[in-house]
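> Next come a sequence and a model predicted from it.
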Amino acid sequence: MSTRRRVRSGALAFALALLVAGCTGDGSGGVKGTPGAAGLRDPYFPKLGNGGYDVGHYALTLAYDPATGRLDGRAEITAKATQDLSAFNLDLAGLTVSEATVDGAPAAVNRAGNELTLRPREDIDDGAEFRAVVTYGGVPQTLTDADGSKEGWLKTADGALALGQPTGSMAWFPGNHHPADKAAYDITVTVPAGVRALSNGVLTSEKKTADGHTTSVWHTAEPMAGYLATLAIGRYDTSTATALGKVPVLTAADPTVAPQSAALRARLPEILEWETENFGPYPFAAAGAIVERPGDVGYALETQTRPVFPLSSFDTPTLVHELAHQWYGDSVSPASWKDIWLNESFATYAEWLYAEDFENTPAQKSFEKAFADEDAWAFPPADPPAAEDLFGTPVYQRGAMVLHKVRQAVGDDAFYEILAGWPAKHRYGNATTEDFTAYVESVAGEDLQELWDVWLYGDEKPARP
């Protein structure tokens, strides 16, 4: 997570390989559909995500009333079947479904915990595109993660904040919420007079209705994992700029923290310029940041195109970290939550590189500091023991140490080729740890198994850096 620093800031194939297999005979030589899997067997969240289909687009139409805390929503999900489907699941926590249709026809609805099962009137053929529409509402839940952090729908003093890493996006809309299934988004939000609704991507429309409400439409064309979707509702001071000659930048801050955050928010285009020089072309059509009061959220998160920060974490290293995630984690996303170190190692190493370039602190010095931190050696970064460890110190600091050892092994020229080449190779997709190690070795032209064994997978701290 990005910087939940409370210790702490080829993939579709992975998902599809875990689906319930094919079709069964109907006794007459034909076939009939079978239900899609109720989960993708992620090592830490086996019920997260759903099998049998691949989402291409979410159109969310939402209305929120801060006074009552009620959210009313309509989710239109356009997907492609990856098997003959008799039924399929969506992840949804808490909210009540009033109606569901598939391709315009009513669908049977069943709930079991966070699993919402839709059974269409007719089976869906393998390879067919279909459209599911779910109408729902209620007071969204705040979820408590295994490590004690809060996610999902966070009530704030003047509105709400939706954050979804690792599972909280299901608290405010139904969908396929495993990061292996990424999609484009259009999010339309209506809120009462006096507050605004901010989300990912480009603001395409913002209009006041006859009764004084405001309806905003946000468009994200590039594929996005559900956990990176955000919705911020409240009073905000906003600023606009342009980065990289063409990318619109929108930053927003709660009025109580706007003055303190203004100077750093204004530096966002400059930091993006530096990151583009190191990491390759910026992958999205928009950029920005949202800064909240510390009491509204306890950590920063790399929500796509518009990271979220509490004022207490809004500093230069954390901004560098969360913006680096736009390449590492957002554009190229983990194939499973076991691969989260790929996100956090690169974002942490971006901090080290920034300090090297602008603060006269060589990356080697940052490496030595991380090496001396005993918390960094609690477990291998590529193998967190449990869900509560996904955002632990080894994922960040030892993960960055892995990258530094790669840099030492291959030299700066090859290393900087890796920095830009890795997100280019998997742009808008997903990747595994095995994909990464194979890619590094292909660029380096050598076997680095000893490095992986010691630094990435090893249980013991080496005798010296």
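Here it is on my side, so go on.
> For the rest of this, base every contact and every neighbour count on C-alpha atoms.
Will do.
> I'd like to check what contacts the helix or strand where residue 419 lies. Which residues are they?
Secondary structure from DSSP states H and E places residue 419 in helix 412-425. Helix 412-425 has contacts (C-alpha atoms under 8 Å, 6 or more residues apart in numbering) with 278-280, 327-328, 331-332, 406-407, 436, 439-440, 443-444.
> right, and the pair among these with maximum separation?
The most widely separated members of the contacts of helix 412-425, counting by C-alpha to C-alpha, are 331 and 444 (23.3 Å).
> So the two - more neighbours on which side?
Legend: neighbour count by other C-alpha atoms under 10 Å for residue 331 and residue 444, higher for residue 331 (24 against 19).
> which non-adjacent residue is nearest the more buried one?
residue 428 (4.6 Å; C-alpha to C-alpha, 6 or more residues apart in numbering).
> is it true that the one you found lies in a helix?
No - counting by DSSP: H, G, I helix; E, B strand; the rest coil, residue 428 is not found in a helix; it is coil.
> where's it relative to residue 117, distance?
28 Å (C-alpha to C-alpha, to the nearest Å).
> With residue 286 instead?
According to C-alpha to C-alpha, residue 286 stands 35 Å off from residue 117.
> go on, residue 463?
The gap separating residue 463 from residue 117 is 53 Å, by C-alpha to C-alpha.
> repeat for residue 343
As judged by C-alpha to C-alpha, residue 343 and residue 117 stand 32 Å apart.
> Repeat that for residue 382.
Distance from residue 382 to residue 117, counting by C-alpha to C-alpha: 33 Å.
> With residue 34 instead?
13 Å.
> any common contacting residues for those two?
residue 87.
> quick one: buried residues of stretch 46-59?
47-59 (16 or more other C-alpha atoms under 10 Å).
> swap that for stretch 121-130, sorry
121, 124-126, 129-130.
> So which of those residues sit within strands?
129-130 (DSSP state E).
> Need the residues that contact the longest helix anywhere in the chain.
Determined from DSSP state H, the single longest helix within the chain is helix 340-358. Contact with helix 340-358 is made by 1-2, 317-318, 320-322, 324-325, 328-329, 333-334, 361-363, 366, 381-382, 390, 395-404, 433, as judged by C-alpha under 8 Å, 6+ apart.
> try this one next to it:
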Amino acid sequence: MTLSTTTRHRLMGSAATGTAVAMLVATAANAAPTPGAGGIGDPYYPAYGNGGYNVSNYNLFVDYVPTSGRITGTAIITAKATQDLSSFNLDLMLDAKTVTVNGKPAEFAKPDPHELVVKPTLPLANGSTMVVKVTYTGIPSRLSYNGVSPWIGSGTEAIALGEPEIAAWWFPSNDHPRDKATYQMSFSVPKGLEAIGAGDFVGKTSGTTKDVWKWSSSQPMATYLAFMAVGQFDVLTGTMNQRPYTTAITTTRSDSAITRAKADVLRTPEVINWGASQFGPYAFKQVGGVIANQSFGFALETQQRPVYTPDFWEGGTNMYVVVHENAHQWFGDSVSIRNWRDIWLNEGFATYAEFLWSDKKGEGTTNQLLEEYYGAFGGDPTFWKVPISNPGAKNEFNGAVYLRGGMALAALRNVIGEADMTKLLKAWTAAKKGGNASIPEFTAMAERISGKELSPFFYNWLTARTKPAKTAENGFLPARFDGIRPASADIIARNAMMRGAR
């Protein structure tokens, strides 16, 4: 069969087009690897975290020298590439000495004090596992970034402790809650000192001049929840209320605040069991706490073992701070925020736990506390101007995020009922266990479980910059109080304001 000229041209054009498409597909498939992003995408802190990979495990070996305050460390980081990588970043304030990727030396540089840029010998394919080994050193107490210096203390009393940042001051990491990982941590310190960490206590190896303390977290942990506390501690271990605990109490102070703190923190197993009845199963194994000797103005929910300043006990007993930090084991540690703007999911929920504890102890019901704080802050426009669903960078720990946040949940319980509120919190911690979450995800779940349209309620409590109207729709019940002020009101408020003042 003979083809006409027109037909021949049409077929030739089709073939050319097909060849061009095939070439484009091949080019796309073999696109050159690119650098991972220098930030994970958090709008509050663009430099925090990194893109292009997800970490599965950190294996940390840290030597601390009290006389100089110097850390010398080795970090072995196991991660998976999420794109074809020509290079990637780690968050690190200290000085890197050597870097290998999959056993081969890698180029590295620090174009910014906070960023370590690593270029492997060979590019990393999307989906491939990479094992990154970094040796590093530095004196973290001397380092600051954008005016922030989270390292606490020096010499024989030092703590790597902070939020939203601390990891970069003592180990290289993908420093953002969105990239959680498991941990093994070994801390070498001079004999006579203890080194406490997050997770489960594995044991201590004694040497001639130094001891090595080992800690492990088999459950995912955000980088800011990992910590190291070096000092002279009485380390207490045992089992109470079916909960294995490891608690460390400073031995360099013996005042009444320390005595009260010890008595309250040793009740942590009781608090965890109560929390399980309210929020669902405890996600971890061990429980405990660390009572430092220093005044640093806050406590932090470091995983399985919160760290407390004795300041919280200067005025008397304070079980509420223990309840707050251990409620974070559900809200913040097991269920971590997606971005720092979601901080209400941590702090509002832990404050609400204080309301529930007050109710349990007969020191003021959740409704009484809602009414008390509504009245106490009714004339304070600054309290109501903070949109707690988006408080702003460096304002995550404003006192309103805590108290208005707790009030919002007390009001929500009035709107949807106590049974649905308990069902909601347990469903939330089960669905998001070990992962991350955002405020819109919680509000959507609240609507599903309650069967109610709650958008106006959440807007009024979380986003509006004015005091919510005192209506049933906003969670206020008809007043039936006898005028007695809740006994817990001052201590819960004082705890919130202490944290907010840091």
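Structure received. Just so we're clear, the structure is a prediction, and the values are computed from it rather than from any experiment.
> on that earlier part again, ok now the longest helix of the first structure, how far from the chain's centre?
Centroid separation for helix 340-358 of the first structure versus its chain: 18 Å, with C-alpha atoms, centre = their mean, to the nearest Å.
> Can you point out the buried residues in the helix or strand following it?
Using DSSP H and E, the helix or strand that follows helix 340-358 of the first structure in sequence is helix 363-372. Of the residues in helix 363-372 of the first structure, 363-364, 366-367, 370-371 count as buried by neighbour count, 16+ other C-alpha under 10 Å.
> Dump the residues you listed to a markdown table, plus distance to residue 139 of the first structure.
Shown next, in a markdown table, are the buried residues of helix 363-372 of the first structure (distance: C-alpha to C-alpha, whole Å):
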| residue | distance to residue 139 of the first structure |
| --- | --- |
| 363 | 47 |
| 364 | 49 |
| 366 | 45 |
| 367 | 45 |
| 370 | 42 |
| 371 | 45 |
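> just to revisit the earlier point, how about the contacts of helix 412-425 of the first structure in TSV, adding distance to residue 64 of the first structure and secondary structure?
Putting the contacts of helix 412-425 of the first structure into TSV (distance: C-alpha to C-alpha, whole Å; DSSP: H, G, I helix; E, B strand; the rest coil) gives the following:
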residue	distance to residue 64 of the first structure	secondary structure
278	40	helix
279	38	helix
280	38	coil
327	31	coil
328	32	strand
331	29	coil
332	32	strand
406	48	helix
407	48	helix
436	41	helix
439	45	helix
440	46	helix
443	50	helix
444	52	helix
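> In the first structure, point out the residues matching stretch 419-430 of the second structure.
On the first structure, the counterpart of stretch 419-430 of the second structure by TM-score structural alignment is residues 413-424.
> Once aligned, what mean separation remains between the matching stretch and the second structure?
Following superposition, stretch 413-424 of the first structure is found to deviate from the second structure by 1.0 Å on average (mean C-alpha distance after the TM-score superposition for the first structure).
> Is residue 177 of the first structure in contact with residue 47, as I believe?
No - with contact defined as C-alpha atoms under 8 Å, residue 177 of the first structure does not count as touching residue 47 (10.0 Å).
> Regarding the corresponding residue of the second structure for residue 88 of the first structure, what is its secondary structure?
Aligned against the second structure by TM-score structural alignment, residue 88 of the first structure finds its counterpart in residue 88. Recorded secondary structure, residue 88 of the second structure: strand (three-state DSSP).
> ok, residue 88 of the second structure - contacts?
35-38, 50-52, 117-119.
> Drop anything exposed from the residues you listed.
35-38, 50-52, 117-119.
> any idea how far residue 249 of the second structure lies from residue 152 of the second structure?
17 Å.
> cool, and residue 47 of the second structure?
Between residue 47 of the second structure and residue 152 of the second structure the computed distance is 22 Å (C-alpha to C-alpha).
> With residue 90 of the second structure instead?
Residue 90 of the second structure is 23 Å from residue 152 of the second structure, by C-alpha to C-alpha.
> now do residue 184 of the second structure
For residue 184 of the second structure relative to residue 152 of the second structure (C-alpha to C-alpha), the value is 22 Å.
> Same question for residue 216 of the second structure.
From residue 216 of the second structure over to residue 152 of the second structure the distance is 23 Å, taken as C-alpha to C-alpha.
> Repeat that for residue 146 of the second structure.
Relative to residue 152 of the second structure, and taking C-alpha to C-alpha, residue 146 of the second structure is found at 17 Å.
> Of the two, which one has the most company?
residue 152 (17 against 6).
> if you skip the residues just before and after it, what's nearest to the counterpart of that one in the first structure?
Under the alignment (TM-score structural alignment), residue 152 of the second structure pairs with residue 154 of the first structure. Counting by C-alpha to C-alpha, 6+ apart, residue 161 is the residue found nearest to residue 154 of the first structure once chain neighbours are left out, at 5.0 Å.
> One more: residue 176 of the first structure?
residue 49 (4.8 Å).
> My guess is the one you found contacts residue 16. True?
No - assessed by C-alpha under 8 Å, residue 49 of the first structure is found out of contact with residue 16, at 11.0 Å.
> who are the neighbours in contact with the match of residue 152 of the second structure?
Neighbours of residue 154 of the first structure in contact, by C-alpha under 8 Å, 6+ apart: 141-142, 160-163, 296-297.
> now residue 130 of the second structure
78-81, 101-102, 124.
> okay, which residue is most central for the first structure?
Per C-alpha atoms, centre = their mean, the C-alpha nearest to the average position across the first structure is that of residue 228, at 3.0 Å.
> What does that residue correspond to in the second structure?
Residue mapping for residue 228 of the first structure onto the second structure gives residue 225, with TM-score structural alignment as the criterion.
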